[in-house]
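Visitor: Just need the structure, nothing else, for what follows:
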Amino acid sequence: MYQQSLPIILASKSPRRQELLKAMDLDFKVVLKETDESYPEGLSPAEIAVYIAEKKADAFLGAYAQSIVITADTIVAFEDEIMGKPENAAHAEDMLTKLSGNTHEVFTGVSLIYGEKMLSFYDVTEVSFRPLSTEQIRYYIQEHEPYDKAGSYGIQGWIGMVAVEKIIGSYTNVMGLPTERLYRALSAI
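Guide: Down below sits the predicted model:
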């Protein structure tokens, strides 16, 4: 069992990440800093997720020396396309149309800062969608606000209930934080 010895700071406004830390029985506070989420060309999806998580973590270096700061970034990769958060309804519809009836990968990069050290890792989950009609996709966009979610969907909501046929890997990774890997990393600190 992980015995929390240092205060934990979650550097994320994601309600899903906050829910996951609460479910892990961790005491934490949320501290936000705006970070540019751009990345260099030529990186693999795993490298992009870790690069952005580390970029977010860099903003906290030296600021909370007596705490563990957790940052994360989640992306969806389908074929050669990286799918972040949609810009608008049309962009969300385009992403969900591509994912419909296909299998894609969800990558989450995580960085932990403690003292002057940084530990980073990623997890990947394969997600298969059944085919969705245009009407179903538009209903989801209108009723379930996909704008703060990579790939335009949250597995824990309507899409997860009706569209996800199969996952291979961590469910919590698709939610935005691979809790199994995080728990092991926290235990190692």
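Visitor: contacts and neighbour counts: CA atoms only from here.
Guide: OK.
Visitor: buried set for stretch 121-139?
Guide: Going by neighbour count (16 or more other Cα atoms under 10 Å), the buried part of stretch 121-139 is 121-129, 131-132, 137-138.
Visitor: Same check on stretch 15-22?
Guide: For stretch 15-22, by 16+ other Cα under 10 Å, it's 16-18, 20-21.
Visitor: Let me know the closest of the residues you listed to G160.
Guide: For the buried residues of stretch 15-22, the closest approach to G160 (Cα to Cα) belongs to R16, at 14.1 Å.
Visitor: surely the closest one meets T172?
Guide: No. R16 lies out of contact with T172 (Cα atoms under 8 Å); the separation is 9.2 Å.
Visitor: before we go on, could you also do this sequence so I can check it against the first one:
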Amino acid sequence: MEEAAGSGAAAAPAGLRTAVTEIRLPAGARAVRLREWKVEPGALVKVDSVVALCVAVPTDAECGSEDREQPKRRLPEKKVKSDRAGVVRELCYQLGEVISPGDVIARIEECSHPIVMKGLCAECGQDLTQLQSRNGKQQTPISTAMVSMVHSVPELMVSSEVSFGLM
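Guide: A predicted model of the protein is given here:
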């Protein structure tokens, strides 16, 4: 069973264009125990990359007296995925800890996609053509790359920050 992690964006310090996104356990999910990290700080993640593997925490009813007599059944594993591309900055839990619904699992510095060639980000490798719309609504902004660098190669776009750095 897979879980799409929700996010909440936190503002970056003034002057920087990167945003830090919080990957959270969805509010409607049940509590889980962190079994394994699939990323580490400094790792690059794409949209839908698996960030962590967790197992559901059994409820009191599942731990009742009749369960003691039966062999223990394995609880389903849940994959917590990133809904943003970027670089992992912080892992907020240790292995074995219980994560409650809505809790922040990790923080990711979002990629601003400053260099794009034929719909692919040169920084993180994300296919931006697949991010044009998600769940029927437009995501904005997808990329800061808006300046065409070479007239004969219109597919190469860079952000204004990158273009000023090249001059």
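Visitor: What does the TM-score come to for these two?
Guide: The TM-score (TM-score structural alignment, normalised by the length of the second structure) is 0.27; 73 aligned residues with a Cα RMSD of 4.9 Å.
Visitor: Mark which of the buried residues of stretch 121-139 of the first structure are part of strands, please.
Guide: Using DSSP state E, the subset of those located in strands is 121-129.
Visitor: okay, those in a markdown table with distance to K98 of the first structure next?
Guide: Putting these into a markdown table (distance: Cα to Cα, whole Å) gives the following:
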| residue | distance to K98 of the first structure |
| --- | --- |
| F121 | 28 |
| Y122 | 24 |
| D123 | 22 |
| V124 | 19 |
| T125 | 18 |
| E126 | 15 |
| V127 | 13 |
| S128 | 12 |
| F129 | 10 |
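Visitor: Who are the packing partners of the top helix by length along the first structure?
Guide: Secondary structure of the first structure per DSSP state H: the longest helix is helix 45-58. Packing partners of helix 45-58 of the first structure (3 or more Cα pairs under 8 Å, 6 or more residues apart in numbering; DSSP states H and E): strand 68-78, strand 103-114, strand 117-129.
Visitor: between these, which one is nearest to M95 of the first structure?
Guide: strand 68-78 (9.3 Å).
Visitor: what's the angle between that closest one and strand 117-129?
Guide: Taking axes from the mean of the first three to the mean of the last three Cα atoms, to 10 degrees, one finds strand 68-78 of the first structure and strand 117-129 inclined to each other by 30 degrees.
Visitor: What angle do helix 45-58 and strand 68-78 of the first structure make with each other?
Guide: Angle between the axes of strand 68-78 of the first structure and helix 45-58 is 150 degrees (criterion: the same axes, to 10 degrees).
Visitor: Can you give me the buried ones in strand 68-78 of the first structure?
Guide: Burial within strand 68-78 of the first structure, assessed by neighbour count using 16+ other Cα under 10 Å, is assigned to 68-78.
Visitor: Next, the angle from it to strand 103-114.
Guide: On the basis of the same axes, to 10 degrees, strand 68-78 of the first structure is oriented at 160 degrees to strand 103-114.
Visitor: Show me what the next helix or strand after strand 68-78 of the first structure is packed against.
Guide: Tracing the chain past strand 68-78 of the first structure, the next element assigned as helix or strand by DSSP states H and E is strand 81-83. Using 3+ Cα pairs under 8 Å, 6+ apart as the contact test, the elements touching strand 81-83 of the first structure are strand 68-78.
Visitor: what's the burial count for the closest residue to I141 of the first structure other than its chain neighbours?
Guide: The shortest distance from I141 of the first structure to any non-neighbouring residue, by Cα to Cα, 6 or more residues apart in numbering, is to A89 (6.7 Å). Number of residues near A89 of the first structure (other Cα atoms under 10 Å) recorded here: 16.
Visitor: Ok, A49 of the first structure next?
Guide: Using other Cα under 10 Å: A49 of the first structure sits among 27 other residues.
Visitor: Identify the residue spatially nearest to R181 of the first structure, adjacent ones excluded.
Guide: Closest residue to R181 of the first structure apart from its sequence neighbours, by Cα to Cα, 6+ apart: D123 at 7.8 Å.
Visitor: I'd say the one you found and S111 touch.
Guide: No. Applying Cα under 8 Å, one finds D123 of the first structure not in contact with S111, separated by 11.9 Å.
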